[in-house]
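Trainee: Pasted the sequence and its predicted model underneath.
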Amino acid sequence: MEKYNMIIVDSDERYIKNLMNYINKNYSNIFNTTCFTDYLYMEEYIKKQKKTEIILISLELFKDNISKLKDRFVIILTESLSEYDGHSCIKKYQSAEKICKDIIKKYEVDGKNIEDNKDTNVITFYSPIGGIGTSTLAISTAYSIGQMGKKVLYVNLENIQSTEIFLNNFPKSKYNLSDLIISIKNRSNNFSEILNSSINKYSDLEFYYFGVTDSILDIEELTYEDIKDLVENIQKVNLFDFVVFDLPSTLDTKYYSLFQKSNNVFISIGQDKRSNYKIDTLLTQLDNTENFLFIVNKLNNKKEQLFPRIVSINAKPVIQTINFYEDIEGIYDIDKCFEICSEFKEDIEQIANNVLDY
């Protein structure tokens, strides 16, 4: 039988200790078990944990926002309920043996459907403003999502790609993004094989990326249909929880399909008139911007902060404001940026949490 990672959350320390001891003694071949008596500690742990199939939690500690963890299977310990807020329940006060059997049965019936139906969320970072730091935001957010235990693929679609300067450990895979683009253009049936042979894994994180393209023409020659197929094929192989696309500042109609397919499109904006003009122009050119979220980047508090007119009038969501941090200006290595500037790291983690909470 497959082995499952399970978290038990209950404020009754004696109860949770006895249950965990029984599981470790009799079901260690089925469950890897971690327990908490505080919901917030569990929530912090689960953001960093690579994989947790089951959360067994007491009713009094259950929180509505736990349902945001779409790839987790939640079972609630109650005295008599069979279901609560759409989640399965089992009786708390029964034999530990019966509890274990109920957990296995419920997960085998209902829990695996959550894993099987899990979609790869598509996240896109874009800005018409060159030099505003969009690539830094995109790759840092993908990196942070990987630190939180989610499997994330970063895809840089700039003509001249900057991926190498952000990562201090850049191994070479058998193929790179150019090979994947060829597979897409040829509409070949070996996409999954090429994808697996093209991605690089960064350090011990679930953060994956491509080696840079062989030629800038590889990106330039992509069409609307190519990008549409690229996104759909990445989702179809279902290897990742998230795929983060990093677009060039040039607005090209071939990227419209990516805007449409994205769960969220993060638009980085500045605080000056030129920046505002470009953002307003962008928004007037697009028919549907409901999935657009805005990030003010490199904010200088000593200068006047101006917002794009259309963003202000339509109350578009500005989900994060990131200050200009002089300590990391000119430093691109993500590890070093996070180490030197904890404020920047926290800003990026808030964006990553926004992605996870979608």
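Mentor: Received it, and whenever you're ready, just let me know what you need.
Trainee: only C-alpha atoms for contact and neighbour calcs from this point on.
Mentor: Will do.
Trainee: ok, longest strand in the chain?
Mentor: strand 292-299 (DSSP state E).
Trainee: helices or strands up against it?
Mentor: Contacts defined by 3 or more C-alpha pairs under 8 Å, 6 or more residues apart in numbering; DSSP states H and E place strand 292-299 against strand 264-269, strand 318-323.
Trainee: adding another structure so you can compare the two:
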Amino acid sequence: MSLRIAICVQNKTYADRLKKYWDKNYRDKLEVSVFSDFEYMAEYLKKYSADFVLLEELWKEKVESLEECPPYALLTKQEYYLEQKQEVPALIRMYQRGDELYKEVIREYANSGQIKKEVNVSAKKEKECRTYVFLSAGGGRGASTVSEAFARRCAKQGKVLKLDLQFCSGMETSVKKLDDILFALKSRRYILTLKLEADVRISEGGVATFGICENPIDLLHVSREEMRQLLKAIEESGDYNTIIIDMDGILGEKEREILCCADRIVCVADESRECANKFQRLYQAILALQQLEKQEIISKMAVFLNKFQSSVRPAKYGSEVDVCGFAVKYKEAEQKDIIYTMEATADFSNI
């Protein structure tokens, strides 16, 4: 069932344009009714029902006087306003992009605590989705940089979500919404699909992300079952063609689930002997995991050679695993510049 929203604003042209945009882009997720008079909306709410109400600030006292008032937020024309406390009705900026306004409404509805279980704004769609996992056998090999460049390359052909599940991520980002997703996953699972849609951000490279955990300890408490539920919810949303996971090269419970669910496991390595030795230990650990899980994992593995300087490109790394791509060594460059260059020039053809 779609989320039923009632919009009440004096500017009917604004309301009609917003409804038209939402009907076009979120037809399977929203049922929108618009009103320019509060009394008409109040009568409508008596006869029918709404899951969420969006109305101008001038009707704040009236909406609070309703006997049965659904969750609501106030539209403000102010360009900037102070962050409101939780007990105060949320303020949403009136004049902003329709997709951003949609996300704010979904976020406030999820935070309201009055969610009806039959409402599902993330209706399942039929869309093929592949999951790629990037890791390394030791730090400093460039797995995060390679995964970001690959994500940006994939985003040119479809919708991509990148999950940064490293305990101490080195990626530069101001987005720190992953904590909210994990909170919904652990304590309020019924709002998870709402949070997945409301808290996602699109990077300038076109990649969807929840950013990193502001408190990395939260990642340590994610169970295997919770990780399974998270990946399932993301895939069943139908919003993405590709999921890219950047994770540590350890084999805890949630990491084991990720490796079992992945379509492709890319281990980023370089040409050093130290890296080759660490990779052998990781390979043996994953081989043991495969026997324990009784599920094929090794066949999904491949090595991406980063910081490559040799003249001959090997087909195998060691004697066991195929090499799926190459990137040359970039000297004295910032991470973001390396990502831009790698996106354009690296060989990702066999991933």
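Mentor: The structure has been received and is ready for your questions. The model shown is predicted, which means the values in this text are computed figures rather than measured ones.
Trainee: re the thing from before, so which bit of the second structure is the longest strand of the first structure matched to?
Mentor: Per the alignment by TM-score structural alignment, strand 292-299 of the first structure matches residues 301-308 in the second structure.
Trainee: Contacts for the matching stretch next, please.
Mentor: Outside stretch 301-308 of the second structure, the residues that touch it by C-alpha atoms under 8 Å, 6 or more residues apart in numbering are 141-142, 146, 264-271, 317, 321-330, 351.
Trainee: ok, now stretch 249-267 of the second structure?
Mentor: Residues outside stretch 249-267 of the second structure that contact it (C-alpha under 8 Å, 6+ apart): 130-138, 143, 222-225, 227-228, 247, 282, 289, 295-297, 300-304, 351.
Trainee: Now with 6 Å, please.
Mentor: Stretch 249-267 of the second structure has contacts (C-alpha atoms under 6 Å, 6 or more residues apart in numbering) with 131-137, 223-224, 227, 300-303.
Trainee: Looking at those, which one is closest to Ser237 of the second structure?
Mentor: Closest approach to Ser237 of the second structure among the contacts of stretch 249-267 of the second structure (C-alpha to C-alpha): Thr131, at 14.0 Å.
Trainee: Do I have it right that the closest one meets Ile243?
Mentor: Yes: Thr131 of the second structure is within contact range of Ile243, at 4.6 Å (criterion: C-alpha atoms under 6 Å).
Trainee: Just flag the most distant two among the contacts of stretch 249-267 of the second structure.
Mentor: The distance between the two most remote of the contacts of stretch 249-267 of the second structure (C-alpha to C-alpha) is 27.6 Å, for Ser223 and Val303.
Trainee: Between the two, which has more neighbouring residues?
Mentor: Each of Ser223 of the second structure and Val303 has its neighbours counted (other C-alpha atoms under 10 Å); Val303 has more, 26 against 16.
Trainee: what about that one, distance to Phe150 of the second structure?
Mentor: Counting by C-alpha to C-alpha, to the nearest Å, the gap from Val303 of the second structure to Phe150 of the second structure is 14 Å.
Trainee: Ok, Ile92 of the second structure next?
Mentor: From Ile92 of the second structure to Phe150 of the second structure the distance is 35 Å (C-alpha to C-alpha).
Trainee: And Glu320 of the second structure, by the same measure?
Mentor: 24 Å.
Trainee: Among the two, which residue is more densely surrounded?
Mentor: Comparing Glu320 of the second structure with Phe150 by neighbour count (other C-alpha under 10 Å), the higher total belongs to Phe150, at 21 against 12.
Trainee: So the more buried one belongs to a helix, correct?
Mentor: Yes: membership of Phe150 of the second structure in a helix is supported by DSSP: H, G, I helix; E, B strand; the rest coil.
Trainee: What lines up with it in the first structure?
Mentor: Checking with TM-score structural alignment, Phe150 of the second structure has Thr141 as its match.
Trainee: what do you get for Cys168 of the second structure?
Mentor: Using TM-score structural alignment, the partner of Cys168 of the second structure in the first structure is Ile160.
Trainee: element containing Leu18 of the second structure?
Mentor: helix 12-25 (DSSP states H and E).
Trainee: Which strands or helices does whichever helix or strand comes after that helix pack on?
Mentor: The helix or strand immediately downstream of helix 12-25 of the second structure is strand 30-35, counting by DSSP H and E. Strand 30-35 of the second structure sits against strand 3-8, with contacts defined as 3 or more C-alpha pairs under 6 Å, 6 or more residues apart in numbering; DSSP states H and E.
Trainee: What segments of the second structure are helices?
Mentor: Using DSSP state H, the helices of the second structure run over 12-25, 38-47, 60-64, 98-111, 143-154, 178-187, 192-198, 217-220, 224-236, 253-261, 273-293, 335-345.
Trainee: matching residues in the first structure for the third one?
Mentor: Residues of the first structure matching helix 60-64 of the second structure by TM-score structural alignment do not exist; the stretch lands nowhere.
Trainee: Show residues contacting that helix.
Mentor: Applying C-alpha under 6 Å, 6+ apart, helix 60-64 of the second structure has no contact partners.
Trainee: Could I get the buried residue list for it?
Mentor: For helix 60-64 of the second structure, the neighbour count (16 or more other C-alpha atoms under 10 Å) marks Val63 as buried.
Trainee: same thing with the longest one?
Mentor: When neighbours are counted by 16+ other C-alpha under 10 Å, the buried residues of helix 273-293 of the second structure are found to be 275-276, 279, 282-283, 286, 289-290.
Trainee: One more: the first one?
Mentor: Applying a neighbour-count criterion of 16+ other C-alpha under 10 Å, one finds 15-16, 18-19, 22 buried in helix 12-25 of the second structure.
Trainee: looking at the second structure, where would I find the counterpart of the helix or strand encompassing Glu97 of the first structure?
Mentor: Assigned by DSSP H and E, Glu97 of the first structure falls within helix 96-106. With TM-score structural alignment applied, helix 96-106 of the first structure matches no range in the second structure.
Trainee: How far does that helix sit from its chain's centre?
Mentor: Mean C-alpha position of helix 96-106 of the first structure versus that of the full chain (C-alpha atoms, centre = their mean, to the nearest Å) differs by 32 Å.
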